[in-house]
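# got a structure for you, letters missing:
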């Protein structure tokens, strides 16, 4: 059994940090590590950090984020339903609570993706609601050789974004603007194929890698959303329902191999299931903060009951 299989996030408590069990104590700890330049190193080494027992609340969240996420990014070109609740701070997702959200690296389908993600648990769920995290090396090693070989040339993503009414997200919500020129300029940097449709929608085709190497560790990891963009990754019933509505190329999002060859249903299911099976759950306490290296670690969400509020922010 490899060391990768034993990986889990590093939990840092006030006692370990040697500071008061408060948001102010966490801020002092983070400021010291930032000044010393050791926080970046710690995150790369541990891949994910859970700050627990500091009792962070919304009133003290901004100074914590300023230290963890210098230069916060907007969720531009994101495909998950979210609500913006602050300065580049969002609800983590608004998918119905009864569903599992499979593992993924944030914006791995886009030409520009964050290197860090921070999650803040304002209110833990009554039951469930963990955020599973998966080591990208372990996920890659868990897949059959046939699949990794087929994805060697990358992943072809197709997005159909409506102009205000339709299935899925609108392009206005996706890019946080109603200015078509601004969207066109943004996508011009991505080498994507872009088409504004007659009904006011936007069609985007992008070729992206299936794996990447971390710029510091040179570690190769699984880094794509092929299973999430594939109908089979949503479950048999959902896949059948979508197939009855429209062909795959007309869905809000679809995926193929780099040369346009369809991805077999069984492959999408294997990628989804082995990512989830390889994950470690971060079970939330209200006030917890989770920081992850978005290149090294994928994340998802377990089903839950009761009210749950987890916020997310990201940085380059």
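That came through, no problem. Quick caveat: nothing in here was measured; it's all calculated off a predicted structure.

# When you work out contacts or count neighbours from here on, use the C-alpha atoms and nothing else.
Will do.

# So residue 34: helix, strand or coil?
Here residue 34 is helix, with the state taken from DSSP: H, G, I helix; E, B strand; the rest coil.

# Just list the residues touching it, thanks.
Contacts for residue 34 were tallied using CA atoms under 8 Å, 6 or more residues apart in numbering; they are 40, 67.

# So it versus residue 26, what's the distance?
12 Å (CA to CA, to the nearest Å).

# Overlap in contacts, the two.
By CA under 8 Å, 6+ apart, no residue touches both residue 34 and residue 26.

# for the stretch 51-200 of the chain, what spans make up the helices?
61-68, 136-142, 145-150, 171-175, 180-188 (DSSP state H, counting those that start in this stretch).

# Any chance of those helices in JSON lines with distance to residue 159 as columns?
Below are the helices of the stretch 51-200 of the chain laid out as JSON lines (distance: least, CA to CA, whole Å):
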{"stretch": "helix 61-68", "distance to residue 159": "31"}
{"stretch": "helix 136-142", "distance to residue 159": "25"}
{"stretch": "helix 145-150", "distance to residue 159": "22"}
{"stretch": "helix 171-175", "distance to residue 159": "10"}
{"stretch": "helix 180-188", "distance to residue 159": "13"}
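
# my guess is residue 129 meets residue 300, correct?
No. Between residue 129 and residue 300 there is no contact under CA atoms under 8 Å: 9.9 Å.

# Those two: who's more crowded?
A direct count of neighbours by other CA atoms under 10 Å for residue 129 and residue 300 places residue 129 higher, at 26 against 23.

# Which residue, neighbours along the chain excluded, lies closest to residue 56?
residue 287 (4.5 Å; CA to CA, 6 or more residues apart in numbering).

# before we go on, here's another structure to hold up against the first:
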């Protein structure tokens, strides 16, 4: 039975306190017991629907919520939980990563080899993760508050941040025809734009603000300039919202091989390498990486929070995802 006391907030050692008194992320257990056998899935779904305003408020305050100890054991269960929140599903073209549909609104999180880490990035408005198989070691999904990153970078590299706010960033990726499952951003241009016609690919890229230059059968896709800093609507805070960590590949290179990525300021000037290298260190200093437990559901406000993936040290690991808006 879902009541006002259905959820119990708990503290984990990895959480970080925020200046406003919130903790990041919020962690909720069933109030009945830490043992999920005391709660049924239908109770969990009913509680989500009944307390959605409170959950949305908590998500806005904390940026992310980890649900632990609830009876979510399968992809279908996870899909039911996502549906209970009522967020519309988000479909998007131009995706860099390769995902496989599991059931309805549930997909694999990333088909790249699990021993490879994934840099911090944003995706949709809301992003759900579900741990079907917990890793024995490694494989965490680190998360970090974007406004904290902005504030730290503004403090340490004010000139670089001013450039980003004024110029934005332009991203370039060279991609082959077919998918490369060994890459964390391995979608080929055919699957990215859902066509094998180069002219159609150009048209669809243009609708996403990108331009394609063909190098044989490879597509050199340039996107931007795009804003690198955004204002979070609810709080009015400036947030670090860009794909710098994913696209930066060191000092400017003239290589044009499939899988190559690069990033530059919106005016075509190179980014400051020392500032980007410090930024990558700040991400690690400020992030939270809670080890996965089987049955965990992590809900992220992806407009407020960056996320990544730590390399898997000891399998198995199976994390599923659902993207919403």
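Nice, thanks for sending it over. If you're wondering where the values come from, they're calculated on a predicted model, not measured in any experiment.

# Map the residue nearest to residue 56 of structure 1 across to structure 2 for me.
Here residue 287 of structure 1 is matched to residue 295 in structure 2, going by TM-score structural alignment.

# contact partners of the strand or helix carrying residue 314 of structure 1?
In the assignment (DSSP states H and E), residue 314 of structure 1 maps to strand 309-315. Residues outside strand 309-315 of structure 1 that contact it (CA under 8 Å, 6+ apart): 65, 69-74, 88-92, 114-125.

# Which stretch of structure 2 lines up against it?
So strand 309-315 of structure 1 sits over residues 318-324 in structure 2, by TM-score structural alignment.

# so how many other residues sit close to the residue mapped onto residue 155 of structure 1 from structure 2?
Aligned by TM-score structural alignment, residue 155 of structure 1 pairs with residue 169 of structure 2. Number of residues near residue 169 of structure 2 (other CA under 10 Å) recorded here: 27.

# hmm, back to that, isn't the match of residue 287 of structure 1 up against residue 66?
No. Applying CA under 8 Å, one finds residue 295 of structure 2 not in contact with residue 66, separated by 10.5 Å.

# how about the aligned partner of residue 142 of structure 1 in structure 2, what does it touch?
Counting by TM-score structural alignment, residue 142 of structure 1 lines up with residue 152 in structure 2. Each residue near residue 152 of structure 2 by CA under 8 Å, 6+ apart is listed here: residue 282.

# Same question for residue 100 of structure 1.
Contacts for residue 100 of structure 1 (CA under 8 Å, 6+ apart) come out as 300-303.

# what about the strands in the stretch 151-300 of structure 1?
Listed in chain order, the strands of the stretch 151-300 of structure 1 (DSSP state E, counting those that start in this stretch) span 155-161, 193-196, 202-208, 211-213, 220-222, 253-257, 280-282, 289-293, 297-301.

# quick one on the thing from earlier: which one among the contacts of residue 100 of structure 1 gets closest to residue 238 of structure 1?
Distance to residue 238 of structure 1, by CA to CA, is smallest for residue 303 among the contacts of residue 100 of structure 1, at 16.9 Å.

# Run a quick neighbour tally on the closest one.
17.

# And residue 146 of structure 1, by the same measure?
9.

# With residue 226 of structure 1 instead?
Counted by other CA under 10 Å, the residues lying close to residue 226 of structure 1 total 27.

# can you check residue 88 of structure 2 too?
12.

# Just to confirm, what residue in structure 1 is aligned with residue 236 of structure 2?
Using TM-score structural alignment, residue 236 of structure 2 pairs with residue 218 in structure 1.

# circling back: contacting residues around the match of residue 155 of structure 1?
Contacts of residue 169 of structure 2 by CA under 8 Å, 6+ apart are 224-228, 242, 263-266.

# now residue 26 of structure 1
With CA under 8 Å, 6+ apart, residue 26 of structure 1 has these contacts: 14, 19-20, 54, 64.

# who wins for neighbours among these?
Ranked by neighbour count (other CA under 10 Å), the contacts of residue 26 of structure 1 have residue 54 at the top, with 22 neighbours.

# Now check structure 2 for the residue matching it.
By TM-score structural alignment, residue 54 of structure 1 lines up with residue 70.

# Quick check: that match touching residue 293?
No. Using CA under 8 Å, residue 70 of structure 2 makes no contact with residue 293, being 11.1 Å away.

# picking up where we left off before, separation between the match of residue 155 of structure 1 and residue 263 of structure 2?
Applying CA to CA to residue 169 of structure 2 and residue 263 of structure 2 gives a distance of 7 Å.

# what do these two both touch?
With CA under 8 Å, 6+ apart applied, the contact sets of residue 169 of structure 2 and residue 263 do not overlap.

# Filter the contacts of residue 100 of structure 1 down to the ones also in contact in structure 2.
Retained in structure 2: 300-303, out of the contacts of residue 100 of structure 1 (criterion both residues aligned by TM-score structural alignment, their matches' CA atoms under 8 Å).

# ok, which pair from those residues is furthest apart?
Pairwise over these, using CA to CA, the maximum falls at 300 and 303, 10.2 Å.

# Nearest to the spatial middle of structure 1, which residue is it?
residue 106 (2.8 Å; CA atoms, centre = their mean).

# That residue reaches residue 294, doesn't it?
Yes. Using CA under 8 Å, residue 106 of structure 1 is in contact with residue 294, at 6.6 Å.

# any residues in contact with both of these two?
The contact lists of residue 106 of structure 1 and residue 294 share residue 114, where a contact means CA under 8 Å, 6+ apart.

# need the longest helix for structure 2.
helix 273-286 (DSSP state H).

# Could you pull out the buried residues of it?
For helix 273-286 of structure 2, the neighbour count (16 or more other CA atoms under 10 Å) marks 275-276, 279, 282-283, 286 as buried.
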